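*Asks:* sequence first, predicted coordinates after that:
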Amino acid sequence: MNIHALRLFYYVAETGSVTKAAARLNISQPAVTSQIKKFEKDLGLPLFNPSGRGVSLTPFGIELAKQAGNFFTYEEQIDEFVEDYRHGRKGKLRIAATYLPANFLVPGWAAKFKACHPEIEMEITTTNSQQAFEQLKRHEADVAFYGGGAQDKPEDVDWLELFEDELWFVVSPSHPYAGRTVSLPEMMLEPFIMREEGSSTRARLVSLCVTYGLQPPQVTLQFSGLGEAIRSVMAGYGANFISSLAVREYVEHKRLARVRVEGIQLSNHIAICTRSHESVPAALQQFIDICRSFPPEL
């Protein structure tokens, strides 16, 4: 069906006048009349009754005008839907985040974003760095938030670094090393409580040991989350190598104690990762802008 001709017919039926429809569409009256006659011929059905004055629709014309009205109303709704997506007013954001940003950064940013974008649906998945990048590559996530070493950056992602935070060795306040400075070999003799393999921080600890020719520490307790590992160290057992962002408050309130290690000063890179060579949708760009505008207090 010729949609342009259907639109001309609909405006004639709605206004009750070829002249008014032509003015509304900014085309000549003869052009409207000619195209509608061709439209009737293509349909094989009359749309208008012969009439000396005005416009008189046939029964078929009346029903077609109703259907056309529904069609063009739905077309307008689709246009609005597209515009809402284009300008970031509606849609869905799928976020994959490693444990550090997922627990300490993304919730606050998401709350600020939702306050301004109530119709944007947000789905946040907490995972390790390897799986976060895999979800991004497989288009299962629109963006990945990463906290770890810059050397882990995949080649096929765009990397926007937000800030760095220090990596600390922490123990219980009752531990003999609490508040002290020790050597790296001494620290590596302690039992460690860490997250599962695939965690970027655990990989950084192993890499540190390799760099200094040391045997990696024994991981005597392993958890899939940061909170469980932190609470176990608080309870008085072992040590942890962890982002200062995750434990700063506990150290300040003396529920954990920092151990300084001679010659070692490492930091986490907190970054937003998107797929290379792809444009960033408006809603995602607005979320990224919020993340950049509200850095945490370190």
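*Replies:* Looks like it arrived, so ask away. Numbering: from 1, shown residues only.
*Asks:* contacts, neighbours, all on C-alpha from now
*Replies:* Fine.
*Asks:* for V18, which non-adjacent residue is closest in space?
*Replies:* Excluding the flanking residues, the one nearest V18 by Cα to Cα, 6 or more residues apart in numbering is V12, at 5.3 Å.
*Asks:* which residues are contacting the host helix or strand of the one you found?
*Replies:* Using DSSP states H and E, V12 maps to helix 3-15. Helix 3-15 is contacted from outside by V18, K20, A21, V32, Q35, I36, F39, V55, L57, A65, A68, G69, using Cα atoms under 8 Å, 6 or more residues apart in numbering.
*Asks:* show me where this structure has its helices.
*Replies:* Along the chain, counting by DSSP state H, helices occupy 3-15, 18-25, 29-43, 59-86, 99-104, 106-116, 129-137, 184-188, 200-211, 226-234, 244-252, 282-293.
*Asks:* okay, angle between the third one and helix 59-86 too, please.
*Replies:* Put simply, helix 29-43 runs at 110 degrees to helix 59-86, going by axes from the mean of the first three to the mean of the last three Cα atoms, to 10 degrees.
*Asks:* other SSEs contacting helix 29-43?
*Replies:* helix 3-15, helix 18-25 (3 or more Cα pairs under 8 Å, 6 or more residues apart in numbering; DSSP states H and E).
*Asks:* go through the last one and flag the buried ones.
*Replies:* Under the neighbour-count criterion of 16 or more other Cα atoms under 10 Å, helix 18-25 has V18, T19, A21, A22 buried.
*Asks:* so who does the second one touch?
*Replies:* The neighbourhood of T19, defined by Cα under 8 Å, 6+ apart, consists of Q29.
*Asks:* ok, it to A5 distance?
*Replies:* 16 Å (Cα to Cα, to the nearest Å).
*Asks:* and here's the other structure:
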Amino acid sequence: MLSIGGDESVNFKQLESFLWVAELQSFTKAARQLFMSQPAVSFQIKALEEDLEVILFKRGDKKMVLTDAGQLLYQEARQMFRHYQKIKAGMDDLKGLKTGHLIVGAGTIPGEYLLPLLIGDFKKKYPGIQITLKVSGSGQVERWVREREIDLGFTGVLAESQDIECRPWLQDELSLIVPPAHPWVNLGAVKVSDLKSETMIFREKGSGTRRTIEEKLAEHNIVLEQIPQGIELGSSRAVITAVEAGLGVSIVSKYAVRESLELGRVREVRIDDFDFNRYLYQIRHRQNMAGFAIDAFTDFVNKDEVCKVFDFKKTP
């Protein structure tokens, strides 16, 4: 308990609840972050207001807005909580990271093909740390980070929000794939303009791979509407299977298509003067109240030796 003068006292659970509600402007979102029910968070805030004999929030347009008293407490409470987090994180460090929990969000390429391997290896080193992995399109992952629903994100496109810290993680390479009997296989290479005459299979809107393809085609003054479009699919695995079935051609990550290429189920065709390289990114909220578990995982996935073991291409 923390003494605030007289007989009143405030505990850190109340401060933590207050900070999350203040930053997310929502009892519901704060409850999700704290793994508590919304009534439990409301009770913490009410108890804090009663202890301090002030009103901390007023309800705005669908948001909880700080009062003047709330603004004053927020500045002080954040500093106090940072000190508390340092102490707690230091204790975790002394315990050898035997406990901890973090939520990771990822686009389908890092989420389906890279992170499960890394998480498995990380768990061997820190078996007591629980990791939840949520997989969706890169746009959704960015929203999760912005709304503080996850601790760390991995995407296939650069996050542009000022609230998000974005750094290159791994290099990825895209690949134009076609069915084994496709006429392009014998050509060895095609021109970008040739894509206008072939049915293309695309990922869904919001996918990092799709957004990257759109940007790279735009560099050659080509928009998707100029290309005959087949079906849109929600995962790279589904796209590759559709190409194997002869439903069209596509451009996918080499991380995703590696096995199908080795087995000869699809063939790769080069496009002249087309840049197939891109980055995968790590993203996190700039005001994320991180702990040692998150820092340990971030350090782990950035180690050069990890990239070598799994044949990942580190960013320069």
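*Replies:* Yes, it's here. If you're wondering where the values come from, they're calculated on a predicted model, not measured in any experiment.
*Asks:* quick one: TM-score?
*Replies:* For this chain pair, the superposition-based TM-score is 0.67 by TM-score structural alignment, normalised by the length of the first structure; 220 aligned residues with a Cα RMSD of 2.6 Å.
*Asks:* contacting residues for V185 of the second structure?
*Replies:* For V185 of the second structure, the contacting residues are V178, R267, E268, V269, by Cα under 8 Å, 6+ apart.
*Asks:* the first structure: which residue goes with the last one?
*Replies:* Alignment note: V269 of the second structure maps to V259 in the first structure; criterion TM-score structural alignment.
*Asks:* and its match, how many neighbours?
*Replies:* Number of residues near V259 of the first structure (other Cα atoms under 10 Å) recorded here: 23.
*Asks:* so how far is F169 of the first structure from it?
*Replies:* V259 of the first structure sits 5 Å away from F169 of the first structure, going by Cα to Cα.
*Asks:* before we move on, what about I272 of the first structure?
*Replies:* According to Cα to Cα, I272 of the first structure stands 25 Å off from F169 of the first structure.
*Asks:* try K254 of the first structure
*Replies:* Noted for K254 of the first structure: a distance of 14 Å to F169 of the first structure, by Cα to Cα.
*Asks:* same deal with S129 of the first structure?
*Replies:* In this structure, S129 of the first structure and F169 of the first structure are 21 Å apart, going by Cα to Cα.
*Asks:* more crowded one of the two?
*Replies:* S129 (24 against 18).
*Asks:* and that one, what's its match in the second structure?
*Replies:* Mapped onto the second structure by TM-score structural alignment, S129 of the first structure lines up with S138.
*Asks:* can you tell me how far that match sits from E204 of the second structure?
*Replies:* Distance, S138 of the second structure to E204 of the second structure, using Cα to Cα: 11 Å.
*Asks:* likewise for Q79 of the second structure?
*Replies:* For Q79 of the second structure, the distance to E204 of the second structure equals 43 Å [Cα to Cα].
*Asks:* so for those two, which sits in the more crowded spot?
*Replies:* A direct count of neighbours by other Cα under 10 Å for Q79 of the second structure and E204 places E204 higher, at 17 against 11.
*Asks:* alignment lookup: the more buried one to the first structure.
*Replies:* Using TM-score structural alignment, the partner of E204 of the second structure in the first structure is E196.
*Asks:* that match against F223, yeah?
*Replies:* Yes: assessed by Cα atoms under 8 Å, E196 of the first structure is found in contact with F223 at 6.0 Å.
*Asks:* which neighbours do the two have in common?
*Replies:* With contacts defined as Cα under 8 Å, 6+ apart, no residue is shared by E196 of the first structure and F223.
*Asks:* now tabulate the buried residues of helix 18-25 of the first structure in JSON lines and tack on distance to T201 of the first structure.
*Replies:* Below are these laid out as JSON lines (distance: Cα to Cα, whole Å):
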{"residue": "V18", "distance to T201 of the first structure": "73"}
{"residue": "T19", "distance to T201 of the first structure": "74"}
{"residue": "A21", "distance to T201 of the first structure": "69"}
{"residue": "A22", "distance to T201 of the first structure": "69"}
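*Asks:* what's the burial count for E219 of the second structure?
*Replies:* For E219 of the second structure, the count of nearby residues is 12 (other Cα under 10 Å).
*Asks:* list the buried residues in stretch 134-145 of the second structure.
*Replies:* Buried residues in stretch 134-145 of the second structure (16+ other Cα under 10 Å): K134, V135, S136, G137, S138, G139, Q140, V141, E142, W144, V145.
*Asks:* what's the closest of the helices of the first structure to D156 of the first structure?
*Replies:* Nearest to D156 of the first structure among these is helix 129-137 (8.4 Å), distances taken as Cα to Cα.
*Asks:* which strands or helices does the closest one pack on?
*Replies:* Helix 129-137 of the first structure packs on strand 91-97, strand 143-148, strand 267-275, going by 3+ Cα pairs under 8 Å, 6+ apart.
*Asks:* can you do 7 Å?
*Replies:* On a contact count with 3 or more Cα pairs under 7 Å, 6 or more residues apart in numbering; DSSP states H and E, helix 129-137 of the first structure meets strand 143-148.
*Asks:* next, the angle helix 129-137 makes with the strand it packs on.
*Replies:* Strand 143-148 of the first structure runs at 160 degrees relative to helix 129-137, counting by the same axes, to 10 degrees.
*Asks:* and the angle for strand 143-148 of the first structure with helix 106-116?
*Replies:* Using the same axes, to 10 degrees: strand 143-148 of the first structure against helix 106-116 is 150 degrees.
*Asks:* for strand 143-148 of the first structure, which positions count as buried?
*Replies:* Using 16+ other Cα under 10 Å as the test for burial, strand 143-148 of the first structure gives V143, A144, F145, Y146, G147, G148.
*Asks:* check the gap between the fifth one and A239 of the first structure for me.
*Replies:* Just to be clear, that refers to G147 of the first structure. Using Cα to Cα, G147 of the first structure is found at 20 Å from A239 of the first structure.
*Asks:* cool, and A21 of the first structure?
*Replies:* Counting by Cα to Cα, the gap from A21 of the first structure to A239 of the first structure is 79 Å.
*Asks:* wait, isn't the match of S129 of the first structure in contact with S207?
*Replies:* Yes: under the criterion of Cα atoms under 7 Å, S138 of the second structure is in contact with S207, at a separation of 5.5 Å.
*Asks:* quick check: chain neighbours aside, which residue is closest to G147 of the first structure?
*Replies:* Excluding its sequence neighbours, the residue lying closest to G147 of the first structure (Cα to Cα, 6+ apart) is I270, at 4.5 Å.
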